[in-house]
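K.L.:
Sequence isn't available, so here's the structure alone:
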């Protein structure tokens, strides 16, 4: 029995792509089953699913055509494999940092055209409740952040006040705070970069800025932060 190199390589390709899908969306499914809040970033996940769908479609088409076309010539094999590689490339593209940064930058570009404001649709009562719950779990430096500071930062133009928010949270926890906040109050022009970097309004407890690369790559190092359960309860309480 001859060794089928095409079948071997394409099988590895399918295992890799479907493996990534299972690992990524399996975590979301598990969170759903455990009644935990799902961190679903629509701005990234929708384009990702589109590219994955197109890529896998092309991969399956190439695999199917290889074994239905009654020809074993080298050129047919080469074309089938090149088409498979094109589909494989489409499938891995949405997992790259370049793809995610491109999607996020499009949102940022739209935000820059508007006022220097997060445009966060949150009521005073909701802001007060969020403030007190963050204080309850010691995630906020209350010596440097009053309730008025907290409201000003979230609701007013950046240059209309002198308030700052000082968090008692590391990079991964702060990223999850942003994700929970933007999903609980989806009507906003907030990005992780303008919240923690551009605005210069949200700082660490020591008054220093967060590092953008630390925030951006937090999920690759720790899927869930050490304050994930506390943040989950805080935002569940705002529903």
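P.N.:
Alright, I've got the coordinates. The structure presented is a predicted model; accordingly, all values stated were derived computationally and were not measured.
K.L.:
C-alpha from now on. contacts and neighbour counts both.
P.N.:
OK.
K.L.:
how close does the residue nearest the centre of the chain get to residue 125?
P.N.:
What sits nearest the mean C-alpha location of the chain, by CA atoms, centre = their mean, is residue 41, with 4.9 Å. Taking CA to CA, to the nearest Å as the measure, residue 41 falls 26 Å from residue 125.
K.L.:
let's bring in a second model and compare:
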């Protein structure tokens, strides 16, 4: 009795592909049914879905062929395996940075660096991902800070808008947030003082301004903030 490895490996591949799809789209579906705002990037999500439809179609077709047709000959088996693998990699490609870089529209920003701007070097997709992660870990007041507010505060000149960024973090957590941010996006000249004091755009959950000395001296009083694990997970996912 011969042992057919094909069904077992294909089952693992399907679990991986569908699991990753569920993990990515489930929060969006959840927000849809709760009538909450959904961050949907058509330029990247539509190609992702299209490639998954193609890849999964080939994968399912090869599984069907293997189970219903009596396959004989090494050439037929090779074609079946090769087609399934190509379908799998078509799906997997959509989760790579190369795919995101290809389909993410780059915002044309002025090369002039303003003294009243954070001058961040960060893509629109990265900003949206950061916003979603902060909301997911309840570190940002979503009711007072929309995605548009988030983008306005971090990208535009401070006097060009009326948006504010309301964080649900204490001083030590803000210090760690700043440190993780500049490590994850090193090509930035963002300063802690500009972020929390000079701009007057980043506020506490109660709407008051942060005390710069509290944030600056946080490591002396608190070695690890209460949101340390959440911040590690957020920036690990973004890196």
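P.N.:
Okay, I see it. Note that the structure is predicted; figures quoted are calculated from it, not measured.
K.L.:
Could you get me the TM-score between them?
P.N.:
Overlay of the two chains. TM-score (TM-score structural alignment, normalised by the length of the first structure): 0.52; 145 aligned residues with a CA RMSD of 3.1 Å.
K.L.:
returning to what we had before: check contacts around the residue nearest to the centre of the first structure.
P.N.:
Counting by CA atoms under 8 Å, 6 or more residues apart in numbering, residue 41 of the first structure touches 179, 183.
K.L.:
what does residue 93 of the second structure give?
P.N.:
So residue 93 of the second structure contacts residue 99 (CA under 8 Å, 6+ apart).
K.L.:
Make sure residue 207 of the first structure is indeed in a strand.
P.N.:
No. Using DSSP: H, G, I helix; E, B strand; the rest coil, the secondary structure at residue 207 of the first structure is coil, not a strand.
K.L.:
for the second structure, what spans make up the strands?
P.N.:
Secondary structure of the second structure (DSSP state E): strands at 165-166, 202-203.
K.L.:
Just put those strands in JSON lines and tack on distance to residue 108 of the second structure and mean neighbour count.
P.N.:
Converted to JSON lines, those look like this (distance: least, CA to CA, whole Å; neighbours: other CA atoms under 10 Å):
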{"stretch": "strand 165-166", "distance to residue 108 of the second structure": "23", "mean neighbour count": "25"}
{"stretch": "strand 202-203", "distance to residue 108 of the second structure": "25", "mean neighbour count": "21"}
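K.L.:
Put together a markdown table for the ones you listed, with distance to residue 48 of the second structure on each row.
P.N.:
Output for these, formatted as a markdown table (distance: least, CA to CA, whole Å):
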| stretch | distance to residue 48 of the second structure |
| --- | --- |
| strand 165-166 | 31 |
| strand 202-203 | 34 |
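K.L.:
between those, which gets nearest to residue 234 of the second structure?
P.N.:
Set against residue 234 of the second structure and scored by CA to CA, the strands of the second structure come closest in strand 165-166, at 17.5 Å.
K.L.:
That closest one corresponds to what range in the first structure?
P.N.:
Alignment of strand 165-166 of the second structure against the first structure: no match, by TM-score structural alignment.
K.L.:
State the distance from residue 16 of the first structure to residue 81 of the first structure.
P.N.:
Here the criterion is CA to CA. By it, residue 16 of the first structure lies 16 Å from residue 81 of the first structure.
K.L.:
These two - which one has more neighbours?
P.N.:
residue 81 (20 against 13; other CA atoms under 10 Å).
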